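Visitor: no FASTA, just this:
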């Protein structure tokens, strides 16, 4: 049975049990501050488990794209080394929100595995929560045991501990016991020697968990106590890749048709052979796994970057590239060539791969190219570290600096050192790494209290589209402490005019006022588990009663102007550059807007002017806002509304129209485009391959920009003596400056030539080398010309010249090529060593190199040290 059929049979089986098939949520999470990526199938359903919202369907089934590379569920370093861990994986799941519970979940799971998929019953084991001796509140799951015991013999039921058989969303929140189903894929001979029951949860590669049935029945509070949930839920997750391994009779996930097309393509591209030796196999598995994680992330809108989720994706991609570089000998970019095979294999189930294929290839190719350059730079830096190392052990902290600052992989450092007869101070590296982790963890440490509920069963309503003030009541609150923000409180109202951060738009600020005049300032607004949460530095003195919630109208108006401008900008780009333009990200603040979009080249000055004119024409056209709420998504799309890729939309959506611009959008907007006043592009540049970024301003920010520009122009005009034509006067100055620079360059060149004769007479001799070490009053170009002039027809010359300009030092070293060979001298090595005296560094070729530094006072010491190289 191929993987496509397995996925389909799972979904249709539960559809027959009255489950609604729902699509996978994006793997990249945008509106949940607690997660970067979807790491379990339940993430998109958290609001139902928490009781915040009522589900439209109480039974659903899906296959969810997941990524586990950070935090509690961190499998990254295991990926490739074994045959069953992955970064990106599919989680097949069936769900019950307060509907059926343990009996149905267990019996249906067994029915699907043994009757539909025809798995051998004797190869399956199940586990049940045994209770916890450390926590007497956690009793044995006797109910699940009794249900299982009617299906399988007692010797196939394993009692599992809290780590394996009690599932928790986090330190707080819904949790409950779980039953895992494990499969023993060993041969009959191996099964006779050792019982499969003894290998369950022992990390055996062929005795693996394939399905976890979680029974959510408790809520974990901040103090560790448990309380029953008002409704009981079922959350199951079955690893698709492992299921395919079991059903296809394979001994490795990578031997299934989920991965074999990728592995074949890697073999073709790299000339490597899978199954020949372990280092090669690990590298191929790493690459086959990681291309999936990176491709799906980019398809869902997350580009590699230096922070947050983007940093994780960049790290995964670079791990794959360095495995190829180290073990498969790939010195050129190659991973982007795997995207086509991946799309052919998975594009039917996940159409976003096909739709974003060209973008994925472009981004990966550019990232590979960039990292390979980093590896080349790192090799040069590693050479320097080796040269400065006394003994045969390289300082671990130096290696960590290479890893942390330049992104040079530590395992590659260790490999190169080993090849050159050096060893790595691993303890020093680990200490430096742990110190950084501690600093990072301390900086981001956050503790949350339990929600204190003041009202029960209160449904929150957002009224901020229509008004900026509202009479509200506090439904619940909790304390939040972090190193970064200090003490804050999260507050939830029964209704709110505050817009929560989302869709690129920042959250509202404002204040909360009690009847007696007590004021609490709202410093931010975010959405968490589909609730609007307000952040404040303190709480009202009295929590009961009615409060006036007031949004900062100035900030909201400026933000609305920028948000509407992004819609008009999107329309303008598609009109002027072409319909290939798609929004790839945005940031809408009160002071500026940022818009990322797909486009293949730098925009010309004429194109930027055309875009500005297009947007400003719509502003002067005074187009009114045409808003529709709760429109069926199919109807909205048929009416021409643009959906943004990577966003998750419900069955009913909100559309925003200004003239011919119509988009699905939940943000706030001006009532008329004239409220934007004016639109001005500040910059346009590249973000990644095929992705451009425009930063722009509107409204008051444009007024401030023109006022500042006018002030600067006035000052420039006055400095020029108030000419009638300031531009002409500046161009005249530029021409005059250019002429003077040429004259100075010619004079310096003549000076260098005149110096040649004088300096020839100053040459000294040591150990068969004619040398001169001297400080000169020349610029870098003049010194280089002089050095090569003096070196003509010389086979035994060593020159070290120093100069000081604008408070900085420069060292230049010239060595005759014959000396480089005969005396084993290297100008690049010498200036790197001497550079430390002037607090700088440099490099170059063996016969000529330069070093710059910020400490001219170190020049005499550097010159004295230079003489030592002559023996």
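Guide: Arrived safely. On a predicted model such as this, the values are computed, not experimentally measured, just so you know.

Visitor: every contact and neighbour count from this point should use C-alpha atoms.
Guide: Fine.

Visitor: name the helix or strand for residue 367, please.
Guide: In this assignment (DSSP states H and E), residue 367 forms part of helix 357-388.

Visitor: how about that helix: buried residues?
Guide: 357, 359-365, 367-369, 371-372, 375, 378-379, 382, 385-386 (16 or more other CA atoms under 10 Å).

Visitor: please apply the same query to stretch 275-284.
Guide: So for stretch 275-284, counting by 16+ other CA under 10 Å, buried means 279, 280, 281, 282, 283, 284.

Visitor: need these in a markdown table with distance to residue 5, can you?
Guide: Putting the buried residues of stretch 275-284 into a markdown table (distance: CA to CA, whole Å) gives the following:
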| residue | distance to residue 5 |
| --- | --- |
| 279 | 33 |
| 280 | 31 |
| 281 | 28 |
| 282 | 28 |
| 283 | 29 |
| 284 | 26 |
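
Visitor: which ones among these map onto helices?
Guide: Residues of those located in helices (DSSP state H): 279, 280, 281, 282, 283, 284.

Visitor: distance check, the last one against residue 355.
Guide: Read that as residue 284. From residue 284 across to residue 355, the span is 26 Å (CA to CA, to the nearest Å).

Visitor: what helix or strand does the residue minimising distance to the centre of the chain sit in?
Guide: Taking CA atoms, centre = their mean, the centroid of the chain lies closest to residue 310, which sits 1.4 Å from it. Assigned by DSSP H and E, residue 310 belongs to helix 308-323.

Visitor: helix 357-388 and that helix, what's the angle between them?
Guide: For helix 308-323 against helix 357-388, the angle by axes from the mean of the first three to the mean of the last three CA atoms, to 10 degrees is 70 degrees.

Visitor: what's the first helix or strand after helix 308-323?
Guide: Next along from helix 308-323, by DSSP H and E: helix 339-346.

Visitor: now do the buried residues in that next one.
Guide: Buried residues in helix 339-346 (16+ other CA under 10 Å): 339, 340, 342, 343, 345, 346.

Visitor: ok, second structure coming up, stack it against the first:
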């Protein structure tokens, strides 16, 4: 069977058992502060397990895109080293939300593996939770009894809490689990060593294939366990491992899940993959794995960046680049060529990549290009370090600088060092890495307490589309600590507060408990909960409260959100239908809209787009909002955003059916005329293939226009109110250019005169023509010109020229090429070691010419003395 057939058989099997087949949630997580990425199939169902939301179906099956780059067996630097761990992977799962439990989960997993997939029963082992006395948890005897109907008792193994008690995180849903392991070793090896001794022993051929989690507890902050409102089944089967086992391979990378990208990499590089532990073969595996994580994360809306989830994607991409750069000897972008291959492979299961293939390819290409340039810079940096080093060792601080600034992991630094007869300080590198991680953790640490539940039946209903205030009560609350600041979070039984979502910021406002008023500083979503942030709790939290939003802020935000829809449609009309939203921010002050486009938006195009939006505002088009089944909404032509998770019933916002129809949960005006006026404030690049527009509406737009007019009036006044202000400004620019040319000519003449006088001051120092002088010039460029002018007149030279420019030290050092070659004199090295410390500054340049700047202009005589003494 092919990989697509294996995947489809799983889904068909559980459909036949009454399961609703769900699409994968985006790999990029929104509305969950505990996660950057979907790292398990259960993430999108967390609310069902916690009882925060009633499931639409009691039985569900799916294949979920997951991404893990840390934790057990998933350190990024280990992926590709073995043959069965990945960054991105597919998790096949079947789920029961308060419906069936252990018996059916066990029966069906055995039926699918042995009767449908025809795996040999004598190669399968199962594990059951043995219990944990410390936590007062008993052995899972129930699962043991069910397994006895299918498996001999000697193949039912007891597992400890580490292996057979599944937990979502430090807190949250959890429960005992029962794993199925498969022994893929040849019969000759199986005859020598019993497979059960290798279960959970990290043997590459005796591997876990399926995990049945029986979710029945909730882990609290104090580490205690409470029973969940209902018992659930959460199963996961790694698709890549399943395909490997069914196809009889010894490596996940030998299956048709990866063979397409590996084959294309072979074709590009002219090298062959050999499935060994060699560095080139590891590189093939790294590339085949990483391109999936990179491509699907970008398609789901996460661009590479220097923070958060974006930094994780950038790290993964740079690791792949480093491997092909170092071990496949490939020095130009390669990953971008694999994006179309991947898009076609997954077109029928994850179509979002094929729909955006050009955009994703462009982003990957730019990221690769930028990092390849950084790699070149890093290699020069380590070469310079080794050239100047007194000892044959790269210290930990330098190794970490190479990692932090140039993306060199320790093993690359160590490799380059060893090739040049150097060692590298691993302990020092690890210490610097730990220090950075500790700083980062302290800056981002979020400490959340357990919820105190006051009303278990409250549903946290949002009434803010119709109401700006309502009577309500606190359903639950908890204390949180973020960046050292304590706050509280409240969940209300019903609320008019819009929770931050879809780019629209959360509402602020007040909660009134009797005579006491509490400020709501922000409102966010946590999965399906609407969470209100407050700085303190009321004295009586059980009393009825009045919730009132800040109406002015909501109105301004709503206007900007509606304007964003009008803008999106106008961009597609003027620039093309390739335009897709890649991010947005809608707050009371302005709107920000990021979109896919590969060129600067011209002034003419901006004017055209702005006019279209204002035309729609003047037309005062009614904004029609309706709830429809998702498929019906899409048939209407509604635009869905990539990376957003939509339910089966969606909210459709229509502003002229032939112009703007979008799926959106945000708040909107009643008609477009309420926006008043729309005005762009900026346009620019934000990432490869992504442009950013900022704009204002209503009163803010009027204030912006008035500020521009006032600025123009001030300029006119300064220029004595000319009739044609443009002509006057053009004349000023031309006059300035002419004056600059005259000044430049005078400077050159001054340099010529100085150089003529300086030639007479050259002295012989050990056979070298040395000139050291403090000169009177106005800028650093003049120092450089002096050196290059003297160079043509005097050979075998060392010139050290210095100047006090604006109270700062400026130094230029020139060494003739023959002295660089014969004597090993290097200008940047002398600058760094002899000059920079004296003037308290820094600098650099080429081997024959370098410059420096610093604070100590009074030390320039000492600089000259030092260089002369060195000669």
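Guide: Good, I have the coordinates. Quick caveat: nothing in here was measured; it's all calculated off a predicted structure.

Visitor: picking that back up, got the buried residues for the helix holding residue 310 of the first structure?
Guide: Buried residues in helix 308-323 of the first structure (16+ other CA under 10 Å): 309-310, 312-323.

Visitor: now the two most distant members of the residues you listed.
Guide: 309 and 323 (21.8 Å; CA to CA).

Visitor: the stretch 151-300 of the second structure: helices as residue ranges?
Guide: 161-164, 187-192, 239-246, 259-269, 279-299 (DSSP state H, counting those that start in this stretch).

Visitor: how big's the offset between the fourth one and the first structure?
Guide: So the one you mean is helix 259-269 of the second structure. When the first structure is overlaid, helix 259-269 of the second structure sits 1.6 Å from its aligned residues on average, using mean CA distance after the TM-score superposition for the first structure.

Visitor: how far does that helix sit from the chain's center?
Guide: Computed by CA atoms, centre = their mean, to the nearest Å, the chain-centroid distance of helix 259-269 of the second structure equals 27 Å.

Visitor: what does it contact?
Guide: Helix 259-269 of the second structure is contacted from outside by 253, 272-273, 284-285, 287-288, 328, 330, 334, 338, 341-342, using CA atoms under 8 Å, 6 or more residues apart in numbering.

Visitor: which non-adjacent residue is nearest residue 653 of the second structure?
Guide: Take residue 653 of the second structure and drop its neighbours on the chain: the residue closest to it by CA to CA, 6 or more residues apart in numbering is residue 625, 4.7 Å away.

Visitor: go on, residue 83 of the first structure?
Guide: Once flanking residues are discounted, residue 83 of the first structure sits nearest to residue 252: 5.2 Å by CA to CA, 6+ apart.

Visitor: how near is that neighbour to residue 244 of the first structure?
Guide: As defined by CA to CA, residue 252 of the first structure lies at a distance of 10 Å from residue 244 of the first structure.

Visitor: for residue 295 of the first structure, same thing?
Guide: 21 Å.

Visitor: give me the more crowded residue out of these two.
Guide: residue 295 (29 against 25; other CA atoms under 10 Å).

Visitor: can you tell me which residues contact the more buried one?
Guide: 339, 353, 360.

Visitor: among those, which recur in the second structure?
Guide: Retained contacts for the contacts of residue 295 of the first structure in the second structure, judged by both residues aligned by TM-score structural alignment, their matches' CA atoms under 8 Å, are 339, 353, 360.

Visitor: before we move on, back to that, the residue nearest to residue 83 of the first structure is in contact with residue 245, isn't it?
Guide: Yes. In this structure, residue 252 of the first structure is within contact of residue 245 by CA atoms under 8 Å, at 6.2 Å.

Visitor: between these two, which one's more packed in?
Guide: residue 245 (23 against 18).

Visitor: and the more buried one, what does it touch?
Guide: Listed by CA under 8 Å, 6+ apart, the contact set of residue 245 of the first structure reads 251, 252, 253, 255, 256.

Visitor: max pairwise distance over these: which two?
Guide: Longest distance between any two of those is 8.9 Å, between 251 and 256; criterion CA to CA.

Visitor: more neighbours: which of those two?
Guide: Taking neighbours as other CA under 10 Å, residue 251 of the first structure and residue 256 compare with residue 256 leading, 22 against 17.

Visitor: surely residue 63 of the first structure forms part of a strand?
Guide: Yes. Under DSSP: H, G, I helix; E, B strand; the rest coil, residue 63 of the first structure sits within a strand.

Visitor: roughly how far apart are it and residue 11 of the first structure?
Guide: On the measure of CA to CA, residue 63 of the first structure and residue 11 of the first structure end up 8 Å apart.

Visitor: neighbour count for the two, which is higher?
Guide: Each of residue 63 of the first structure and residue 11 has its neighbours counted (other CA under 10 Å); residue 63 has more, 26 against 21.

Visitor: the more buried one touches residue 95, doesn't it?
Guide: No. Counting by CA under 8 Å, residue 95 is not a contact partner of residue 63 of the first structure; they are 11.4 Å apart.
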